[in-house]
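Student: Return atomic coordinates for the entry below.
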Amino acid sequence: MARILRFTIAFVLGFAFLVTASSAQAAQAARADGTVARTAVAVRVLRYDAGRAAEFRSAVDQAAQIWNSGVTNVRLVAGSPADFVVLADNGWPRTQPTSLGRGTVWMGRQATAEGHNPLRIAAHEIGHILGLPDRRTGRCTDLMSGASAGVSCTNPYPNAAEKAEVERNFAGFAPVIDFGRIYTESPEAVSP
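Tutor: So this is what the prediction gives:
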């Protein structure tokens, strides 16, 4: 019996060592310049439920594909149980990330009624779920500038810095977003 117990303990300790070593290797994959070595990081799959996104369902699915084509260590797939839920309502678009990759997105009709692009909104709001904060730069090339870029901006693609930040977030670095906070795109939030 003692021999089986020693073997079991050795096996558990060996397995724990392997898991710890692989986590350390993934963390070391981050380079000094802030980029992430793409081969050393495992892909984290996030499931989303857009079943209650109404007319925004297609935009949400397209936004997920945009993120999937832009980053390598996280993959968004429709399914359940969901890590994040997307809902449609009549307010302004907003997101409440509860932890990295988890939370609730509201696709608000008020913004689209004023001319904002639904695909850009969906990609932006998913950016919050992926750990990105609002950056009200007013530049259309910055996805996380959100509504500050104006209604003429239809760009739904994250820029290189935004993609790299998501890669870092899912490689184990601490995101700069405040979990539990509701990020909203209302004009009051956009005003300086």
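Student: Every contact and neighbour count from this point should use C-alpha atoms.
Tutor: Will do.
Student: pull the longest helix from this protein.
Tutor: helix 2-28 (DSSP state H).
Student: How far does that one sit from its chain's centre?
Tutor: 31 Å (CA atoms, centre = their mean, to the nearest Å).
Student: What of stretch 171-190?
Tutor: Relative to its chain's centre, stretch 171-190 lies at 11 Å (CA atoms, centre = their mean).
Student: same deal with stretch 15-30?
Tutor: Per CA atoms, centre = their mean, the centroid offset for stretch 15-30 relative to its chain is 23 Å.
Student: which stretches of the chain form helices?
Tutor: 2-28, 57-70, 109-113, 118-129, 160-169, 187-190.
Student: burial of Ala54, as a residue count?
Tutor: Using other CA atoms under 10 Å, Ala54 is surrounded by 13 other residues.
Student: That one reaches Trp106, doesn't it?
Tutor: No: counting by CA atoms under 8 Å, Ala54 stays clear of Trp106, with 11.0 Å between them.
Student: before we move on, the earlier item: pick the most buried one from the helices of the chain.
Tutor: Greatest average neighbour count among the helices of the chain goes to helix 118-129 (a mean of 27), per mean count of other CA atoms under 10 Å.
Student: Identify the spatial nearest neighbour of the most centrally placed residue in the chain, chain neighbours not counted.
Tutor: The chain has Leu130 as the residue nearest its centroid, 1.6 Å off, counting by CA atoms, centre = their mean. Among residues not flanking Leu130 along the chain, Gly101 sits closest, at 5.4 Å (CA to CA, 6 or more residues apart in numbering).
Student: and for comparison, fold this next one:
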Amino acid sequence: MFLRKTIAVLASAAALSLGVVGTAQAARTITYDSTGAALYESDITEAVKVWNASVKNVQIKKAAAGTRANFTIVSDPGWPRAQPTTLGNGKIWMGKQAVDQGYNKIRIAAHEIGHILGLPDIKPGPCSSLMSGSTGGVPCTNPNPNAAEKSRVERNFAGTAKADLTSVEDAA
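Tutor: Take a look at the predicted model:
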């Protein structure tokens, strides 16, 4: 009897710590500063909307003026790239090189944000994979993460997976 009660108590404690019982786990909020990429502001806003509609364990919002953001987005003449530091933090460059070649700007922004959320490149890959980046081809305009990409971000922000946060240089 004692053993059964002990197991029940331990199971309840484990369920609570995993967020299985009670209210749903609150989403982690991360913020961004895109003042250095004003040219791409509407594209970045749309990419953030895509991610916020796709996952629940993390939500992204623009940092209030004068506050420190989790990640910054700037524009430069090079190729788009991201440099994650820790999960949800880092820097994104919206490289003009890919934009000039005709790559979709919302897809570029969503792809690079994917790196900040802990996703690696999937290359080569199909257009249906957001993280396939430039290997989806110039005609690819899909800014949406696929089911596996969404699931990985959910796990990353639920604390059940360790993200690979190596520096990434790539195209959307």
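Student: TM-score for the pair, please.
Tutor: In this superposition the chains share a TM-score of 0.84, using TM-score structural alignment, normalised by the length of structure 2; 156 aligned residues with a CA RMSD of 2.1 Å.
Student: Need the residues touching each of Ala54 and Trp106 of structure 1.
Tutor: Leu87, Ala88 (CA atoms under 8 Å, 6 or more residues apart in numbering).
Student: What is the longest strand of structure 1 by residue count?
Tutor: Counting residues, the longest strand found in structure 1 (DSSP state E) is strand 44-52.
Student: Mind giving me the packing neighbours of it?
Tutor: In terms of contacts (3 or more CA pairs under 8 Å, 6 or more residues apart in numbering; DSSP states H and E), strand 44-52 of structure 1 is packed against helix 57-70, strand 74-78, strand 84-89.
Student: residue in structure 2 matching the residue nearest to the centre of structure 1?
Tutor: By TM-score structural alignment, Leu130 of structure 1 lines up with Leu117 in structure 2.
Student: Tell me if I'm right that that match and Leu87 touch.
Tutor: Yes: look at Leu117 of structure 2 against Leu87 with CA under 8 Å: they come within range, at 6.1 Å.
Student: Now the common contact residues for those two.
Tutor: Asn156.
Student: Contacts only, for Phe170 of structure 1.
Tutor: Phe170 of structure 1 touches Arg44, Asn73, Val74, counting by CA under 8 Å, 6+ apart.
Student: roughly how far apart are the last one and Glu165 of structure 1?
Tutor: In other words, Val74 of structure 1. Distance from Val74 of structure 1 to Glu165 of structure 1, counting by CA to CA, to the nearest Å: 12 Å.
Student: ditto for the first one
Tutor: For Arg44 of structure 1, the distance to Glu165 of structure 1 under the criterion CA to CA works out to 15 Å.
Student: Number of residues surrounding Thr67 of structure 2?
Tutor: Thr67 of structure 2, neighbours per other CA under 10 Å, totals 10.
Student: Tell me which residue of structure 1 lines up with Thr135 of structure 2.
Tutor: By TM-score structural alignment, Thr135 of structure 2 lines up with Ser148 in structure 1.
Student: wouldn't that match be in contact with Thr141 here?
Tutor: No: counting by CA under 8 Å, Ser148 of structure 1 does not reach Thr141; the two are 11.5 Å apart.
Student: Looking at these two, which one has more neighbours?
Tutor: When Ser148 of structure 1 and Thr141 are compared for neighbours, Ser148 comes out ahead with 23 against 17, by other CA under 10 Å.
Student: Next up, the contacts around the more buried one.
Tutor: Arg136, Thr137, Gly138, Arg139, Val190.
Student: Of these, which are still contacts in structure 2?
Tutor: With the contact criterion set to both residues aligned by TM-score structural alignment, their matches' CA atoms under 8 Å, the contacts of Ser148 of structure 1 that also touch in structure 2 are Arg136, Thr137, Gly138, Arg139.
Student: Can you tell me the closest non-neighbouring residue to the second one?
Tutor: Okay, so that is Thr137 of structure 1. Thr137 of structure 1's closest residue in space is Ser145 (CA to CA, 6+ apart), at 5.3 Å.
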